[in-house]
Structure formats: C-alpha cells, structure tokens
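Asks: Structure here, sequence nowhere to be found:
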C-alpha cells in the first residue's frame, strides 16, 4: 500500500489575475486540510530589454542602474503589501476559525523558474497555481507558467482551471 503524501508546506503562486480568488481559496482549503503552512508567492518579471534600452538611451549607466534597482525595490515592497492585504481580506471573507500559518513572498525573475526555486528553497510539498486566460492562440488553455511548473516540478502541482467569478 502506498502511504498518503505528507503535505506540510504548500506554495501558492499568484499573479493576482482573474482567477486568483478561486485558486487562493483552494490553496487555503488544502492548507487547512493538511494542517500545512501556506506560502503565497508573486513573481515580478524584470524590465524587458526594450524598457532597459530606452532608459539607458536617456540616462548614464550608473543613473539607469540606480533607477532600475530603486524601482525594483519599490515594486517588490508594494507587491508584498498588496499580497498581505489580499490574503487578509480573503481570509476574513472565508470567516475561518483557523487560518494556516502564512508567509508572503515576492521575487523577481522568470515566473516558472522562480516558483520552482522557491518551492525547493522552502521545501514545499505541493504547488498550487492557476491557469491563465491568455494563450498564444487566444484560447483559454493552461498558461505557459503553469505548464512549465507542472512539467519541471518534482513535487505535486495542483493546476486550478479558470472559473467565472
């Protein structure tokens, strides 16, 4: 007989998009079910080459680098506050008598890669992600981040489909 998985830490990765509430509620339900810690992660993609080039054309290298560094710090701080507010509002809306221990994390990089790195660093036992409403062909299918995470993860990944709220 195969033993039931031991789930102590669940990583919920969100872009706070259209499907965020449904995915968050499922992640909280899973954390409650397993009496697990919940990590809430948002990954901010770095400024692309076009944006960096535009800034570099108008400012010296040192000034452009400082602006990029300061802006990245401000964005990460703002997102962490936004996630904390979102988490509190959603937990309050649940009307729970018990909420899972929760950590708010914000990082920069390629979302799928960062999600997998954070899962490993925090020894997550499960990843919960939502699908995206955007796709290359314009149809609703699994988003590229969810697809990459599920393909490369060494732990279970729960991919939550888009729902109408």
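Replies: Happy to help now that I have it. Predicted model only: the values in this text are computed from it and were never measured. Numbering: from 1, shown residues only.
Asks: contacts and neighbour counts: CA atoms only from here.
Replies: Fine.
Asks: where do the strands sit along this structure?
Replies: Taking DSSP state E, the strands of the chain run over residues 9-13, 37-44, 102-108, 126-130, 157-160.
Asks: Let me have these in JSON lines, adding mean neighbour count and distance to residue 67 as columns.
Replies: Shown next, in JSON lines, are the strands of the chain (neighbours: other CA atoms under 10 Å; distance: least, CA to CA, whole Å):
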{"stretch": "strand 9-13", "mean neighbour count": "27", "distance to residue 67": "27"}
{"stretch": "strand 37-44", "mean neighbour count": "22", "distance to residue 67": "16"}
{"stretch": "strand 102-108", "mean neighbour count": "17", "distance to residue 67": "16"}
{"stretch": "strand 126-130", "mean neighbour count": "26", "distance to residue 67": "32"}
{"stretch": "strand 157-160", "mean neighbour count": "19", "distance to residue 67": "36"}
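Asks: Mind checking those strands for the one nearest to residue 116?
Replies: Closest approach to residue 116 among the strands of the chain (CA to CA): strand 126-130, 8.8 Å.
Asks: Give me the helices and strands touching the closest one, please.
Replies: Judged by 3 or more CA pairs under 8 Å, 6 or more residues apart in numbering; DSSP states H and E, strand 126-130 is in contact with strand 9-13, helix 20-34, strand 157-160.
Asks: what's the angle between the longest helix along the chain and strand 37-44?
Replies: In the chain, ranked by residue count with DSSP state H as the criterion, the top helix is helix 61-94. Going by axes from the mean of the first three to the mean of the last three CA atoms, to 10 degrees, helix 61-94 is angled at 140 degrees with respect to strand 37-44.
Asks: re earlier: dump the helices and strands packed on strand 126-130 into CSV; add distance to residue 110 as well.
Replies: Converted to CSV, the helices and strands packed on strand 126-130 look like this (distance: least, CA to CA, whole Å):
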stretch, distance to residue 110
strand 9-13, 13
helix 20-34, 19
strand 157-160, 18
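Asks: Structure two is appended below for comparative analysis:
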C-alpha cells in the first residue's frame, strides 16, 4: 500500500493549544512534503441578535459596520496565525518547511471546515480537542465530533496536553 499525503488542512481557533496543533500539522507536512493549509473560522453572530441590532442601527448601517469589522478582525487573525506559524517553524528541527496557506472565514465552524476541505481536496483534516468534559458533549456536541461524522476524509484529533 502506497500512502501519499499532498494537502493537509488544520482547523484551529486561537486558544492556548493552537500552537501545538499547528506544529503537529507542520511536522506532518514536512514528513510527507505536503502543503499545509491553516484555517480559522470565526463564528457569526446569531441572527436574532443581528435583527435586534438592525432595528436600532438600521440594516444598512449594520451591514457596513459588519463588513468593516469582519475584514479587520480577519486580518488581525491572519497576523496572529502567521506569528504562531513563524514561532512553531523556528522550534522545529526540520530544515525546510513549506510556508502554509492561511485562510480565515466567518460562519459555522463545522460547515466551513468541511467546505474548505472539499474545495482544497485535502488528504487529511487535523483538529484540536478542547476536552471540555462529558456534560458539554452530551448537550452541545463538538466541532471535532461533527467533522468526524460528516466527512469521508482522514481526521486526526490532537488532544490537549
């Protein structure tokens, strides 16, 4: 059996464990000479909240405000991810690391991860686990669990320390 890995998608928030998950993806990318794509999905505000704010501000004003803030927040997130990647690359023993591609999107994390994985046709999805406890999973589920159930791609979950 000849296993090849050309593209890896690592989807991560900016929590404390982000660095560890990104380094894992970068090291795996080096071993397989694969292109790593780093994805951060910013959740959108609930529509009921947006409707209430739109009534106060006006729909046009809110739309302009959201567009400006989303773009600004996305750029700041890209900068943060770039810093994490630079730090983790410096800590690696590998001589050459392909520069990862960074994407920042707004939306439902599960849907966006699956859509980006399909668009890029990745061979593996790497996710971090928050380990929030049994009660959390019983009522809310988790992005990692939903991605596992809805994809036919290889998924690796990197547990917290």
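Replies: Yes, it's here. What you see is a predicted model, and the numbers here were worked out from it, not measured in a lab.
Asks: Superposing both, give me the TM-score.
Replies: The TM-score (TM-score structural alignment, normalised by the length of structure 2) is 0.89; 158 aligned residues with a CA RMSD of 1.8 Å.
Asks: rewinding a little: the longest helix of structure 1 against structure 2, how far on average?
Replies: Superposing on structure 2 and averaging over aligned pairs (mean CA distance after the TM-score superposition for structure 1), helix 61-94 of structure 1 comes out at 1.2 Å.
Asks: Give the buried residues for that helix.
Replies: For helix 61-94 of structure 1, burial by neighbour count (16 or more other CA atoms under 10 Å) applies to 64, 68, 72, 76, 79-80, 83-84, 86-87, 91.
Asks: Check stretch 43-52 of structure 2 too.
Replies: In terms of neighbour count (16+ other CA under 10 Å), stretch 43-52 of structure 2 has its buried residues at residue 50.
Asks: Pull the distance from that stretch to the chain's centre.
Replies: 21 Å (CA atoms, centre = their mean, to the nearest Å).
Asks: Next, format the buried residues of helix 61-94 of structure 1 as JSON lines and append distance to residue 149 of structure 1.
Replies: Formatted as JSON lines, those follow (distance: CA to CA, whole Å):
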{"residue": "64", "distance to residue 149 of structure 1": "33"}
{"residue": "68", "distance to residue 149 of structure 1": "28"}
{"residue": "72", "distance to residue 149 of structure 1": "24"}
{"residue": "76", "distance to residue 149 of structure 1": "22"}
{"residue": "79", "distance to residue 149 of structure 1": "22"}
{"residue": "80", "distance to residue 149 of structure 1": "22"}
{"residue": "83", "distance to residue 149 of structure 1": "21"}
{"residue": "84", "distance to residue 149 of structure 1": "24"}
{"residue": "86", "distance to residue 149 of structure 1": "24"}
{"residue": "87", "distance to residue 149 of structure 1": "23"}
{"residue": "91", "distance to residue 149 of structure 1": "26"}
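Asks: Farthest pair within these?
Replies: Farthest pair in the buried residues of helix 61-94 of structure 1 (CA to CA) is 64 and 91. Separation: 40.0 Å.
Asks: hang on, the earlier thing: any idea which of the strands of structure 1 gets closest to residue 19 of structure 1?
Replies: Each of those has some distance to residue 19 of structure 1 by CA to CA; the shortest is strand 126-130, at 6.6 Å.
Asks: That closest one: average distance to aligned residues in structure 2?
Replies: Once fitted to structure 2, strand 126-130 of structure 1 is off its aligned match by 0.5 Å on average (mean CA distance after the TM-score superposition for structure 1).
Asks: Where does that strand end up in structure 2?
Replies: Mapping strand 126-130 of structure 1 onto structure 2 (TM-score structural alignment) gives residues 124-128.
Asks: and if you look at stretch 70-81 of structure 1?
Replies: Going by TM-score structural alignment: stretch 70-81 of structure 1 matches residues 68-79.
Asks: what sits up against that stretch?
Replies: With contacts defined as CA atoms under 8 Å, 6 or more residues apart in numbering, stretch 68-79 of structure 2 is touched by 40, 102-106.
Asks: Please repeat the previous calculation with a cut-off of 7 Å.
Replies: Residues from elsewhere that reach stretch 68-79 of structure 2, judged by CA atoms under 7 Å, 6 or more residues apart in numbering: 102, 104.
Asks: Equivalent analysis for stretch 108-120 of structure 1, please.
Replies: 11, 13, 43-46, 145, 148-149, 153.
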